[in-house]
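K.L.:
sequence unknown, structure follows:
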């Protein structure tokens, strides 16, 4: 078997970026002649991450890009055949891969919409083998981007609208690809900018950042003066914040204050990356009253809330590790209907609701109903058709639009749902029609 030296992903590889069982199930469906039966799968989460009161749906744009580009090349089919795993697969299996492209419909809630357990973030209506095959990629995209977007929204909610929030997570994201998705989700969830240059430029944004301790250490080692590092960096980037905690934070602040007073330099901002950030920010403010104070170092919504409540004088945060990692979103992708027949999973603690569904949002509650149910007074259906027969039916949304929807969606939630400690999810009612369907299936 051939071995690639670089594990890099391109759109041409989308078809093989899946779990093996998606392909073996597709082969089984084909051998039994049911591969093209109309099927519906829904992607949802059974529970929220610990202490979360909501989840922001995110990643739809990358899902649609994947589905539009899904195809198998002759080389990919040959590689699958060479594994020997599919030796007993029917010949027609290879034929559908050769000619196959995604031809289904997709319904989804708009990105940046708050959702709750058992509410579908998207539904795929497609021939069975196609709807099955795409499960792995869809879960990867939606689970990860929804996690990062939600963390970003919670951080923005705690920090307030005036605080500048920067995404610094590239070095701790789970992969180079994940770092791009994390930057997108963080900005869509409410952060102002990212330090990831590629992500920023691809998203039409300006990257943002400061400086590292290594620059200060290098200049200090060569010249014996920390101030040489500040002076050199300011010559080329006069508006960028200076990192002043490499050695003695307060001593650096005092020296810079003296230089500002003497007209030797200007300091627009400083970054603190360690120490008692409450006391240091207050002391630095007394010496550099006009400088914006940024803080970084394992920041999350709980740390920012504590700093704010303790009286820290910080106007900006760089947020990395805890934004782009952490407990995962437990999104699942389940068959809910095949050939017009509702299906459900009844495993202990993992039961699902049968039937194609719609989420109806009211100001005081959500209602989970069947797709054919009509909205009641004051309700808005959340799932919208975004793809028809494999083609998009809506325009790509700007980051500004996603950020605005995220903020509006979170602002509409109750304080109990928004709180960072043990947030309470919105009550999700089950419509009478959906309840009757579940009871009918239990009876049968």
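P.N.:
Yep, it's here. As the structure is a prediction and not an experimental result, all values here were calculated from the model.

K.L.:
from now on I want contacts and neighbour counts done on CA atoms only, so please keep to that.
P.N.:
Noted.

K.L.:
how about the contacts made by the residue sitting nearest the centre point of the chain?
P.N.:
Compute the mean C-alpha point of the chain, and by Cα atoms, centre = their mean the closest residue is residue 145, 1.5 Å away. Applying Cα atoms under 8 Å, 6 or more residues apart in numbering to residue 145 gives the contacts 57-59, 181-182, 185.

K.L.:
6 Å instead, please
P.N.:
58-59, 185 (Cα atoms under 6 Å, 6 or more residues apart in numbering).

K.L.:
now secondary structure, distance to residue 388 and neighbour count too, for the residues you listed, in JSON lines please.
P.N.:
JSON lines is the format used below for the contacts of residue 145 (DSSP: H, G, I helix; E, B strand; the rest coil; distance: Cα to Cα, whole Å; neighbours: other Cα atoms under 10 Å):
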{"residue": "58", "secondary structure": "coil", "distance to residue 388": "20", "neighbour count": "33"}
{"residue": "59", "secondary structure": "coil", "distance to residue 388": "18", "neighbour count": "26"}
{"residue": "185", "secondary structure": "helix", "distance to residue 388": "25", "neighbour count": "32"}
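
K.L.:
closest one of those to residue 367?
P.N.:
Sorting the contacts of residue 145 by how near they are to residue 367, with Cα to Cα, puts residue 58 at the top with 20.9 Å.

K.L.:
and here is the other one:
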């Protein structure tokens, strides 16, 4: 077998193939994992370690460029997944048919067949601002369980945290009164990602999404305008762009009209004439061109009409438009909201059966032990965080961020309303001093380590060095003999 485990496609029987759509349901998601999670779990079983208590923490070592903070998001989907975590007989049969696990102990298969998540999970509530090296969540569970859920947790938290952070930055520069719509479905990296992107944007302060499925499943009303195709199609048949506008308003009165298909200013002139004869044009959308000059030209002609802008916008462009005085009241954001530099969250073992552990590889050092984040807010402003141990006591003015969410496998709370999460997000962003809120070259967050965590880190490093020296001496002696 190759050192990198792989399976020729022909070895997977047809009856075990997943649906061709590859859109997972929770009943299939236990297999939505990296192969090495399963091979490690099998190894743990063989070595008798699978039920030993382990503690993993999910955090980000370094924020994406120009990000002064992150908005934690995705916890609700993590909790849904944990509650549904199990392996069906068909899934187990599919794994067995791969041939990869031919040497795995029988105990491994029994564990999968009977297993459920029985551990604890602590996390910061969604919409909480976090910084580098601060745990977004912590899992305390039997080793095999804590290991197997890693991939799904990272996938869920990393992507939604990215979208929520971008959305919060956009809301911050656009202002509280701007209408913000999520338009990213066609640019998201998959159908599943489009649903999560819509949710994360709404939970971070956007007003609506154009994704119909996401909106309806979340109890929201989808929002959108029209595309150039409608204008071109009806113009081709009627020979008149105005007929397209009239037809659309016939069925969707009051909807925003897309007026930049041909000549934006000429379209605005004609619409102004219609307004003089009693027509109502509540809103128009601009999707191209110089949005500053075009929006001003439209408002000059249609002073009572709101201008909505779209077209590869992000927080930098929204800030530029506002600084230039563009009379734009709303923005549709898609491609640059749902893509971009990823949030590179990691999931690392910090304690194994009561023994603190840490990774010491260059540029990838982790802190050992069971941690808590203590935040200080004074006189309505964020003052800083202290990354400490769960055994640390809060200092005056501090409060802990990580809260229990799952205990002994049982979820403690139901899903929070998106409006509640959005309020938390915006309230926490508002607490940050301006240097941390900058969307270019933000100041580093004031995060310090507690005395106890520093001491544990040094002690763990010394212990690791002793073990390394012992192993080196043992190998030297063996080679000498």
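P.N.:
Great, that's in hand. Since the model is a prediction, treat every value here as computed from it, not as a measurement.

K.L.:
picking that back up, give the equivalent position in structure 2 for the residue nearest to the centre of structure 1.
P.N.:
Alignment note (TM-score structural alignment): residue 145 of structure 1 maps to residue 160 of structure 2.

K.L.:
that older thread, need the contacts of residue 145 of structure 1 in a markdown table with distance to residue 381 of structure 1, can you?
P.N.:
A markdown table is the format used below for these (distance: Cα to Cα, whole Å):
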| residue | distance to residue 381 of structure 1 |
| --- | --- |
| 58 | 18 |
| 59 | 20 |
| 185 | 24 |
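
K.L.:
rewinding a little: where does the residue nearest to the centre of structure 1 fall, secondary structure wise?
P.N.:
Here residue 145 of structure 1 sits within helix 135-159, counting by DSSP states H and E.

K.L.:
packing partners of the helix or strand following that helix?
P.N.:
Downstream of helix 135-159 of structure 1, the first helix or strand assigned by DSSP H and E is strand 164-167. Counting by 3 or more Cα pairs under 6 Å, 6 or more residues apart in numbering; DSSP states H and E, the packing neighbours recorded for strand 164-167 of structure 1 are strand 193-194, strand 316-319.

K.L.:
of these, which is nearest residue 244 of structure 1?
P.N.:
strand 316-319 (14.8 Å).

K.L.:
in structure 2, what stretch matches that closest one?
P.N.:
Under TM-score structural alignment, the match for strand 316-319 of structure 1 is residues 330-333.

K.L.:
check the mean deviation of the matching stretch from structure 1.
P.N.:
For stretch 330-333 of structure 2, the mean deviation from structure 1 after alignment is 0.3 Å (mean Cα distance after the TM-score superposition for structure 1).

K.L.:
report the distance from that stretch to the chain centre.
P.N.:
20 Å (Cα atoms, centre = their mean, to the nearest Å).

K.L.:
stretch 230-241 of structure 1 too?
P.N.:
33 Å.

K.L.:
try stretch 6-19 of structure 1
P.N.:
With Cα atoms, centre = their mean, you get 20 Å for stretch 6-19 of structure 1.

K.L.:
where in structure 2 does it fall?
P.N.:
Counting by TM-score structural alignment, stretch 6-19 of structure 1 lines up with residues 21-34 of structure 2.

K.L.:
which residues does that stretch contact?
P.N.:
85, 151.

K.L.:
hmm, try it at 10 Å
P.N.:
Residues outside stretch 21-34 of structure 2 that contact it (Cα atoms under 10 Å, 6 or more residues apart in numbering): 18, 38, 77, 80-88, 91-92, 95, 112, 148-153, 155, 190-192.

K.L.:
same deal with stretch 448-466 of structure 2?
P.N.:
With Cα under 10 Å, 6+ apart as the criterion, stretch 448-466 of structure 2 contacts 355-360, 366-371, 373-374, 384-392, 467-472.

K.L.:
returning to that earlier point: whichever of the contacts of stretch 21-34 of structure 2 end up buried, select them in ChimeraX.
P.N.:
Typed into ChimeraX, the line below selects the buried ones among those, using 16 or more other Cα atoms under 10 Å:
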select :38,77,81,82,83,85,86,87,91,92,95,112,148,149,150,151,152,153,155
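
K.L.:
restricted to helices, list the contacts of stretch 21-34 of structure 2.
P.N.:
38, 77, 80-84, 91-92, 95, 112, 148, 150-153, 155, 191-192 (DSSP state H).

K.L.:
give the buried residues for the lengthiest helix in structure 2.
P.N.:
In structure 2, with assignment by DSSP H, the single longest helix is helix 451-480. Across helix 451-480 of structure 2, burial judged by 16+ other Cα under 10 Å covers 453-454, 456-457, 460-461, 464.

K.L.:
mind giving me CSV with these and columns for distance to residue 322 of structure 2?
P.N.:
Output for these, formatted as CSV (distance: Cα to Cα, whole Å):
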residue, distance to residue 322 of structure 2
453, 44
454, 45
456, 49
457, 47
460, 51
461, 51
464, 54
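
K.L.:
residue 269 of structure 1: which of the helices and strands packed on strand 164-167 of structure 1 is closest?
P.N.:
strand 316-319 (9.8 Å).

K.L.:
so what corresponds to residue 275 of structure 2 in structure 1?
P.N.:
That one, residue 275 of structure 2, aligns with residue 260 by TM-score structural alignment.

K.L.:
contact partners for the residue nearest to its match when sequence neighbours are not counted?
P.N.:
Among residues not flanking residue 260 of structure 1 along the chain, residue 266 sits closest, at 5.6 Å (Cα to Cα, 6 or more residues apart in numbering). Residue 266 of structure 1 makes contacts with 231, 234, 238-239, 256-257, 259-260, 290-291, as judged by Cα under 10 Å, 6+ apart.

K.L.:
residue 109 of structure 1 contacts residue 361, correct?
P.N.:
No: counting by Cα atoms under 10 Å, residue 361 is not a contact partner of residue 109 of structure 1; they are 11.2 Å apart.
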